[in-house]
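# Sharing a model prediction with you, sequence too.
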Amino acid sequence: MDSVFFMSLLPVLLAFLMMGLGLELTTTHFFRVLRKPKIIFITLFSQLVILTSLAFLICIVLELPPLLAVGLMLLAASPGGPTANIFSYLYKGDIALNISITAMSTLISIFTLPFILNLSLMYFLSEQTPVDLPAIKITQVFFITVIPVIIGMFIRARFPSLSITVNRPMRIFSIAFLIALFCFAIFKERYNLVEYFENIGIATILFCFSSLFVGYCVPILLGIRDEQARACTFEISIHNTAIAMTMAISVLGSTMIAVPAGIYTIVMYTFATLFGFIISRQPRVINTTKSGLQDS
């Protein structure tokens, strides 16, 4: 496979993936977000502040190689992916909340992802001057995330039957896309795969466990309903590894930086499935507080 061709194709493929997300959205979802500021704030704060801080701490404590550390930080800065909606559906989470937060976090990541990535490159690669992502690359991130989502929403509004027809194929495409990205990153570094897993395997496991723990326990402790807490769990832990790997390969030109996201793809699906099974076997948590009985 020609790597130049594949890297040029990545943004196009990701755009189709994000359009699939748009097929599940309507303007009603965004109005619903405005009526639940507490849970939205908790989820976004957990994603952008708590988890990125934990990722940085993991990088420091485990003394990760610089490029792998940047890759883990890039992963932490990536928003929740469409797959989080599927997990939320399977394990009885608030699906509407998932879709809304996914859309909002994707929009916010246009600004937060380059910022966190820039700081990570400066710190771990010992850059003497700030590393600026070219404006054209930041614009590229916008065009391969937000614009396709808007197009997907338009298709759903104008051709509702068509959106239902292509919804399942788009989900299958999303899974195939992640697998293709993972295989490409692993193929490029296949001779060092064992070494990479030794270097980043423990870090990704710790980060995934932390994401699940924070995503479920923090909302519950703050009086959020169990259904919404489950949605938060998968929204926070199921990172959009497609965005992370696309940024690493097509924007930064480094398959090494893409490795943490590739390894995390396996780890997050495994851990999220086990975690979802565990919480589904437990009695539903019913908050008796006012905040628990009402929509947050």
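Good, I have the coordinates. Residues are numbered from 1 along each chain as shown.
# Please count neighbours and contacts with C-alpha atoms only from this point.
Noted.
# ok, residues contacting stretch 193-205?
Under the criterion C-alpha atoms under 8 Å, 6 or more residues apart in numbering, residues 58-59, 62, 64-65, 68, 72, 186, 259-260, 263-264, 267 lie in contact with stretch 193-205.
# Which of those residues are buried? Put it as a PyMOL command.
Buried residues within these, by 16 or more other C-alpha atoms under 10 Å, are selected in PyMOL with:
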select buried, resi 58+59+64+65+68+72+186+259+260+263+264+267
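# Helices - which of the contacts of stretch 193-205 land there?
Using DSSP state H, the members of the contacts of stretch 193-205 that fall in helices are I58, C59, L68, L72, I186, V259, P260, I263, Y264, V267.
# follow-up on the earlier one: put together JSON lines for the contacts of stretch 193-205, with distance to F6 on each row.
Below are the contacts of stretch 193-205 laid out as JSON lines (distance: C-alpha to C-alpha, whole Å):
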{"residue": "I58", "distance to F6": "31"}
{"residue": "C59", "distance to F6": "29"}
{"residue": "L62", "distance to F6": "32"}
{"residue": "L64", "distance to F6": "28"}
{"residue": "P65", "distance to F6": "26"}
{"residue": "L68", "distance to F6": "22"}
{"residue": "L72", "distance to F6": "23"}
{"residue": "I186", "distance to F6": "14"}
{"residue": "V259", "distance to F6": "16"}
{"residue": "P260", "distance to F6": "19"}
{"residue": "I263", "distance to F6": "20"}
{"residue": "Y264", "distance to F6": "21"}
{"residue": "V267", "distance to F6": "25"}
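# try it against this one:
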Amino acid sequence: MGSVLTTIVLPVALGIIMLGLGLSLTLSDFARVGRHPRAVVIALVVQLLLLPAICFALVVAFQLPPLLAVGMILLAASPGGTTANLYSHLFGGDIALNISLTAINSIIAVVTLPLLTNLAFAVFQAEDRSLGIQFSKAVEVFAIVLLPVALGMLVRWWKPAFAARMDKPVRITSIVILAVVIVGAVVSNRDVLLANFAQLALITVLFCAISLTIGYVVPRLLRIERAQAIASSFEIGIHNATLAIVIAQTVIGSVEMSLPAAVYGVLMFFIAGAFGFVISRIGRRQTAESAP
């Protein structure tokens, strides 16, 4: 991508998405964790521990080149966002739990994202670049992830009626921006993307499908109610691809590292939609079987 697009357009686009997320959050969303502690803890354990381990296993199995491998881990470490909330709403998830998980994950990601990416650099012996070791890069991640969210929350606290009116249009705008950023990343890097698409398409589809599945199955096995399991599934299964692209290209300075997120960002809409229809059918069948 051109320098202007990388240094200005991408961060601004992500800032708008994260600002929109902040407009939907209040401090009570964090306090809600106390009312659903098991669901939150289970989702966070799957998101922060199980999912990166699965991603590492997939990367090793597919024998990805080092920078693409690190890009996959960067994607796995990225939190959910407005797209996860939208899919959860469409398929009957607990939106309140989604919002709480997104809020907590966005904060935790400031620490875990650099740690996991640095670990991937070390394991896969990628180029001598690292995210989070240098203080300036840690500050960039903080600014990219948290400052727009905090600003959105401040606006909601200060002008709640305005934030309520803006919620739907900002959500729609965020989805559009997400799509534009991903398409822009694909078009701008089409040559290198086409060269790597064959090995990235299958692994990103598998990663998305596995993430959605374990995000639903693990909570259900641990007797979390269905609506909360659906919320957990989409929160765990739908990652903030825009964040991964911005960090890869703007903070780390690697176009190649952003390719897994770009491919994932295109394909995950279809995988998440198909998964939503599957669990909806399962839910209707279970309801019919339990009816007298």
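Noted; the coordinates are in hand. Every value quoted in this text rests on a predicted model; they were computed, and no experiment measured them.
# How about G253 of structure 2, nearest residue that isn't a chain neighbour?
Taking C-alpha to C-alpha, 6 or more residues apart in numbering, and ignoring the residues beside it in sequence, G253 of structure 2 has I247 as its nearest neighbour in space, at 8.0 Å.
# Nearest to P11 of structure 1 among the ones in helices among the contacts of stretch 193-205 of structure 1?
Proximity of those to P11 of structure 1 (C-alpha to C-alpha) peaks at V259, which lies at 18.1 Å.
# Determine which two of the ones in helices among the contacts of stretch 193-205 of structure 1 are furthest apart.
Across these, the two members that end up farthest from each other (C-alpha to C-alpha) are I58 and I186, 22.7 Å apart.
# Quick check, the residue nearest to G253 of structure 2 in contact with A143.
No. Contact between I247 of structure 2 and A143 fails when scored by C-alpha atoms under 8 Å: they sit 11.2 Å apart.
# Counting neighbours, go ahead and name the busier of the two.
More crowded of I247 of structure 2 and A143, by other C-alpha atoms under 10 Å: I247, with 29 against 15.
# any idea what the more buried one aligns with in structure 1?
In structure 1, the position corresponding to I247 of structure 2 is occupied by M247, as judged by TM-score structural alignment.
# Look at its match and tell me its secondary structure.
helix (DSSP: H, G, I helix; E, B strand; the rest coil).
# and which of the ones in helices among the contacts of stretch 193-205 of structure 1 is nearest E227 of structure 1?
The closest of these to E227 of structure 1 turns out to be V267 (C-alpha to C-alpha; 23.7 Å).
# Spit out the contact partners of the closest one.
When the contact criterion is C-alpha under 8 Å, 6+ apart, the partners of V267 of structure 1 are T204, I205, C208.
# Which ones among these lie within helices?
Members of the contacts of V267 of structure 1 lying in helices (criterion: DSSP H): T204, I205, C208.
# And for the helix or strand Y87 of structure 2 falls within, what's in contact with it?
Under the assignment given by DSSP states H and E, the secondary-structure element containing Y87 of structure 2 is helix 82-90. Helix 82-90 of structure 2 is touched from outside by 17, 21, 94-95, 98-99, 171, 174-175, 230-231, 234-235, 237-239, 272-273, 276, with contacts defined as C-alpha under 8 Å, 6+ apart.
# State the span of structure 1 onto which the helix or strand following it is aligned.
Helices and strands here follow DSSP H and E; after helix 82-90 of structure 2, the next one along the chain is helix 95-124. The counterpart of helix 95-124 of structure 2 in structure 1, counting by TM-score structural alignment, spans residues 95-124.
# how big is the offset of the matching stretch relative to structure 2?
After superposition onto structure 2, stretch 95-124 of structure 1 lies on average 0.5 Å away from the residues it aligns with, using mean C-alpha distance after the TM-score superposition for structure 1.
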